[in-house]
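K.L.:
Sequence and predicted structure are below.
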Amino acid sequence: MKGYVHIYTGNGKGKTTAAFGLALRASGADKKVFIAQFIKGKTYSEIKAVQNYLPQTEVKQYGNGYFIKKKPNDSDIETALQGLYEINEMVKSERYDLIILDEIFIALHYKLISVEAVRQLITTKPANLELVLTGRYAPDEIIELADLVTEMKEVKHYYKKDVPARKGIEF
């Protein structure tokens, strides 16, 4: 079966949720799934769900926690680069049917990794690997390489009314 490249981007809510939904579907079809989370560095509810209920799916974080309100440091860059290295090895191994790079575009936006490195990952992936990339700020040169691009558009969000993130809904 041919594998495609998906992008979930935009300012709206639901990019990670869409990717995890695809992981759920793939796991239900006995496919091996790997989810790499860039930037994020704590246990979110979706990770607990995967660990408890989706034995065919692995999740690993390549972040030290959100630094969005400050400049990334050397440790943030090292962690992201290590993640990219490990993911390249996984892609080459052909062990997985689906690999998700959650928040990869945020890592690109903050220059933790290069656009060229992500472009190379996409262009050298095995033909049968399904690859999903998420996050705001998807660069045009990566969008060009994708087979499916969904842009989440925020129309209205309760966050603007100072509603804090809620466990099980936003994290």
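P.N.:
Okay, I see it.
K.L.:
going forward, measure contacts between C-alpha atoms and count neighbours the same way
P.N.:
Noted.
K.L.:
What is the strand or helix carrying Leu133 packed up against?
P.N.:
Assigned by DSSP states H and E, Leu133 belongs to strand 130-134. Packing contacts for strand 130-134, counted by 3 or more CA pairs under 8 Å, 6 or more residues apart in numbering; DSSP states H and E, involve strand 5-9, helix 15-28, strand 98-102, helix 104-109.
K.L.:
cutoff 10 Å now
P.N.:
strand 5-9, helix 15-28, strand 33-38, strand 98-102, helix 104-109, helix 115-124, strand 148-151 (3 or more CA pairs under 10 Å, 6 or more residues apart in numbering; DSSP states H and E).
K.L.:
Just put the ones you listed in a markdown table and tack on mean neighbour count and distance to Gly83.
P.N.:
As requested, the helices and strands packed on strand 130-134 are arranged in a markdown table below (neighbours: other CA atoms under 10 Å; distance: least, CA to CA, whole Å):
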| stretch | mean neighbour count | distance to Gly83 |
| --- | --- | --- |
| strand 5-9 | 23 | 19 |
| helix 15-28 | 18 | 18 |
| strand 33-38 | 24 | 8 |
| strand 98-102 | 25 | 10 |
| helix 104-109 | 23 | 10 |
| helix 115-124 | 15 | 12 |
| strand 148-151 | 15 | 23 |
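K.L.:
take the one below as the second:
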Amino acid sequence: MKQGYIQVYTGEGKGKTTAALGVSVRSLIAGHRVYFAQFIKGAKTGELSLPESFSEFTIVQYGEGRFIDGQPEESDIIAARKGLAICADVLCSGMYDLVVLDEVNVALYYGLFDLSEVMAALRGRAPHVDVICTGRYAPSVLIEEADLVTEMKKIKHYYAAGVRARRGIEF
């Protein structure tokens, strides 16, 4: 039985979700099953159509489709907590080879659920399951627990010049 690892993609730069999607596609091509949970997000993004091409890819959004800046609304908290409970079950079930917790770090930062709940879910996963946790603000406890941590650093971004998010590139 293979050993699963915890990866964290964090930082202010672009590419955290994109990197997790790249690993997901690579895993799918290798014949693995992937569960991709998106916290906070609820908008129609390109990756939502991946199950049309990959039957072993499951993606679920546990967000209200708005960016949280400041105090989250009760519906944000309910959606995130429901998602985390489902993800904890998915992680321990062993049904998936890779589980992505997209924007889990941001959800933690805004207090949508508690770090101890996330850590319990990660520690309770089936031994072969790889996990990727994405989002800015990765807590030090998660960084310490992880086997691989990559920090995306923004050097330059065309958003500063007024370029809006583009379909197929940013979403």
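P.N.:
Yes, it's here. These numbers were taken from a predicted model, which means no experiment stands behind them.
K.L.:
with the second structure superposed, average distance for the next helix or strand after the strand holding Leu133 of the first structure?
P.N.:
Reading on from strand 130-134 of the first structure to the C-terminus, the next helix or strand found by DSSP H and E is helix 140-143. For helix 140-143 of the first structure, the mean distance to aligned residues of the second structure following superposition is 0.5 Å (mean CA distance after the TM-score superposition for the first structure).
K.L.:
Would you mark the buried spots in the strand holding Leu133 of the first structure?
P.N.:
For strand 130-134 of the first structure, burial by neighbour count (16 or more other CA atoms under 10 Å) applies to Glu130, Leu131, Val132, Leu133, Thr134.
K.L.:
And the fourth one, how close does it get to His157 of the first structure?
P.N.:
Noted for Leu133 of the first structure: a distance of 23 Å to His157 of the first structure, by CA to CA, to the nearest Å.
K.L.:
on that earlier part again, and the buried residues of strand 130-134 of the first structure, which is closest to Ala117 of the first structure?
P.N.:
Ala117 of the first structure lies nearest to Leu133 out of the buried residues of strand 130-134 of the first structure, by CA to CA, at 13.4 Å.
K.L.:
Could you pull up the contacting residues of Tyr158 of the first structure?
P.N.:
Residues in contact with Tyr158 of the first structure (CA atoms under 10 Å, 6 or more residues apart in numbering) are Pro164, Ala165.
K.L.:
Just tell me the aligned range of the host helix or strand of Glu89 of the first structure in the second structure.
P.N.:
Element membership for Glu89 of the first structure, per DSSP H and E: helix 74-93. Under TM-score structural alignment, helix 74-93 of the first structure corresponds to residues 74-93 of the second structure.
K.L.:
Would you pull up how far stretch 109-119 of the second structure lies from the middle of the chain?
P.N.:
Here the centre of stretch 109-119 of the second structure is set off from its chain's centre by 14 Å, with CA atoms, centre = their mean, to the nearest Å.
K.L.:
same deal with stretch 103-114 of the second structure?
P.N.:
The mean C-alpha position of stretch 103-114 of the second structure is separated from the chain mean by 11 Å, CA atoms, centre = their mean.
K.L.:
contacts for it?
P.N.:
With contacts defined as CA under 10 Å, 6+ apart, stretch 103-114 of the second structure is touched by 8-10, 16-17, 37-41, 63, 68-82, 84, 115, 118, 132-139, 142.
K.L.:
please redo it, this time with the cut-off set to 8 Å
P.N.:
10, 17, 38-40, 68, 70-72, 76-77, 80-81, 115, 133-139 (CA atoms under 8 Å, 6 or more residues apart in numbering).
K.L.:
for stretch 85-97 of the second structure, same thing?
P.N.:
Residues from elsewhere that reach stretch 85-97 of the second structure, judged by CA under 8 Å, 6+ apart: 32-35, 37, 99, 121-122, 124-126, 128-130.
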